[in-house]
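K.L.:
Generate coordinates for the sequence data below:
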Amino acid sequence: MKKLTLAIVTAIALNSALSSAHAADYIIDSKGAHASVNFKIQHLGYSWLTGRFNDFKGTFSYDENNPAAASVSVTIETDSVDSNHSERDKHLRGDDFLNADDFPEAKFVSTNVADKGNGLLDIMGNLTLHGVTKPVTIEAKKIGEGSDPWGGYRAGFSGTTTIALKDYGIDYDLGPASQTVELSLHVEGVKQ
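P.N.:
Below you'll find the predicted structure:
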């Protein structure tokens, strides 16, 4: 009986060690401009206004043999909003929208990942924006992974989600077509 118990414990420990051996931690390469956090909102229902956040940082953990065990954490500096128009960006940083003085950071932290197969993932987590935290789901896709020319190893993903401004206490009225914002994320991480 002792030998059987020891064999079971050894098998569990070995399986656990092998599983964790495949997991890797990555730092999102925002400094090298190999990542972006973009947004898109309709302007009065007549056209699309697009922009990005220039300053953000984050990490993720990913195991290609167990994608559902992945995790993601991203922090965005809200005053880095950039819609390619300085006066509009000043308005977006102000009290009507991001209120960057009072809420200098937005943050996403994953809580669960569903593997949909073929590199497709649903990343569930909490988005904190404008002082409000709400659950969101990012529909993500693995783009690829492998060695880079500098001796490192990288993995890349893209993802999208849509949020309602009023859910985050942003109630500036731009008309009925401008109530939601589409977020588009492109991340390339460097394995640590």
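
K.L.:
From here on, just use CA atoms for contacts and neighbour counts.
P.N.:
OK.

K.L.:
For stretch 135-151, buried residues please.
P.N.:
Neighbour counts using 16 or more other Cα atoms under 10 Å place V136, T137, I138, E139, A140, K141, K142 of stretch 135-151 among the buried residues.

K.L.:
residues touching the residue nearest to the spatial centre of the chain, list them.
P.N.:
The structure's the chain has its C-alpha centroid closest to V74; by Cα atoms, centre = their mean the separation is 5.6 Å. Listed by Cα atoms under 8 Å, 6 or more residues apart in numbering, the contact set of V74 reads F56, K57, G58, T59, K107, F108, V109.

K.L.:
Next: H186.
P.N.:
By Cα under 8 Å, 6+ apart, the contact set of H186 is A35, S36, V37, G156, F157, S158, G159.

K.L.:
What sits closest to it if chain neighbours are left out?
P.N.:
Once flanking residues are discounted, H186 sits nearest to S158: 4.4 Å by Cα to Cα, 6 or more residues apart in numbering.

K.L.:
ok so the one you found is a strand residue?
P.N.:
Yes - S158 sits within a strand when classified using DSSP: H, G, I helix; E, B strand; the rest coil.

K.L.:
how about this one, so we can line them up?
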Amino acid sequence: MKQIAIFLLASLLGATAQAAEYVIDTKGAHAFIQFRIKHLGYSWLYGRFDDFSGSFQYDENNPEASSINVNIDVNSLDSNHAERDKHLRGEDFLFVEKYPSATFKSTRYEVTGDGKGKLSGDLTLRGITKPITIDVTHIGGGQDPWGGYRQGFTGTTEFALKDFGIDYNLGPASQTVEMILDVEGIRL
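P.N.:
Here you go, the predicted structure:
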């Protein structure tokens, strides 16, 4: 019985030791937070957040133990139109003067298939925190040409604007926003 307990403890410690910490590579422009929303139901309006930071833990042998924390400067919004960006930063939408940042903190990761999973967590936007789920695909990982080690993921999620206090009437086809997330991390 004692040998089983030692084996289990060694296995747990080994699994913990294999989890690696990664910093999101925003300096090399290898990570993106983008969004799209239907414009009147006729086309898509795309935008992005240019300034964000974060880190994640990932173990290729135990992806369920993965976690991520991201902080977004919502004032860095860019939809390729200065007047629209000013409106989106205002009280009708992001209200950046009062809520200058948004955050995402994961609470769970569930593997759903080969390299795929569902990342659950809490998104805080406009001072309101709600759970969301991100469909994630592991793109790959390995050594980079500079002696580092990287992991890359892509993900998508969708949520209702009204869930985060955005009640501006954009028409019935524009009630939800889609987020497209691409993250490359450098192991610390």
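
K.L.:
After superposition, what's the TM-score here?
P.N.:
After superposition, the two chains reach a TM-score (TM-score structural alignment, normalised by the length of the second structure) of 0.98; 188 aligned residues with a Cα RMSD of 0.9 Å.

K.L.:
which residues in the second structure form strands?
P.N.:
20-24, 32-39, 43-49, 52-58, 67-73, 77-78, 101-113, 116-125, 128-143, 149-160, 176-187 (DSSP state E).

K.L.:
What is the nearest of the contacts of V74 of the first structure to T50 of the first structure?
P.N.:
F56 (17.6 Å; Cα to Cα).

K.L.:
Aligned against the second structure, show me the partner of the closest one.
P.N.:
For F56 of the first structure, the equivalent position in the second structure is taken to be F52, counting by TM-score structural alignment.

K.L.:
doesn't T26 make contact with that match?
P.N.:
Yes - taking contact to mean Cα atoms under 8 Å, the distance of 7.3 Å between F52 of the second structure and T26 places them in contact.

K.L.:
Look at these two and report which has more neighbours.
P.N.:
F52 (21 against 17; other Cα atoms under 10 Å).

K.L.:
wait, what's in contact with the more buried one?
P.N.:
F52 of the second structure makes contact with T26, V70, N71, I72, D73 under the criterion Cα under 8 Å, 6+ apart.

K.L.:
same check, this time on W48 of the first structure
P.N.:
K40, I41, Q42.

K.L.:
ditto for I186 of the second structure
P.N.:
If a contact means Cα under 8 Å, 6+ apart, then I186 of the second structure has Y22, V23, I24, D25, G148, Y149, R150, Q151 as its contacts.

K.L.:
Same check on S101 of the second structure?
P.N.:
Listed by Cα under 8 Å, 6+ apart, the contact set of S101 of the second structure reads N71, I72, D73, V74, N75, L125.

K.L.:
Repeat that for F103 of the first structure.
P.N.:
T78, L129, H130, G131.

K.L.:
which of those residues count as buried?
P.N.:
In terms of neighbour count (16+ other Cα under 10 Å), the buried residues within the contacts of F103 of the first structure are T78, L129, H130.

K.L.:
wait, isn't D148 of the first structure in contact with R154?
P.N.:
Yes - with contacts defined as Cα under 8 Å, D148 of the first structure counts as touching R154 at a distance of 6.6 Å.

K.L.:
And A173 of the second structure, what's its match in the first structure?
P.N.:
Matched by TM-score structural alignment, A173 of the second structure corresponds to A177 in the first structure.

K.L.:
That match contacts A164, correct?
P.N.:
No - shown here, A177 of the first structure and A164 do not form a contact pair, counting by Cα under 8 Å, at 11.2 Å.

K.L.:
could I get the contacts of S101 of the second structure as JSON lines with distance to E60 of the second structure?
P.N.:
Conversion of these to JSON lines gives the following (distance: Cα to Cα, whole Å):
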{"residue": "N71", "distance to E60 of the second structure": "24"}
{"residue": "I72", "distance to E60 of the second structure": "26"}
{"residue": "D73", "distance to E60 of the second structure": "30"}
{"residue": "V74", "distance to E60 of the second structure": "32"}
{"residue": "N75", "distance to E60 of the second structure": "35"}
{"residue": "L125", "distance to E60 of the second structure": "31"}
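
K.L.:
Out of those residues, which comes closest to L119 of the second structure?
P.N.:
Nearest to L119 of the second structure among the contacts of S101 of the second structure: N71, at 16.4 Å, using Cα to Cα.

K.L.:
can you pull the contacts of the closest one?
P.N.:
F52, S53, G54, S101, A102, T103, F104.

K.L.:
For I123 of the first structure, see how far away whatever residue of the first structure lines up with the last one is.
P.N.:
By that I understand F104 of the second structure. Using TM-score structural alignment to pair residues, one finds that F104 of the second structure aligns to F108 in the first structure. Taking Cα to Cα, to the nearest Å as the measure, F108 of the first structure and I123 of the first structure are separated by 10 Å.
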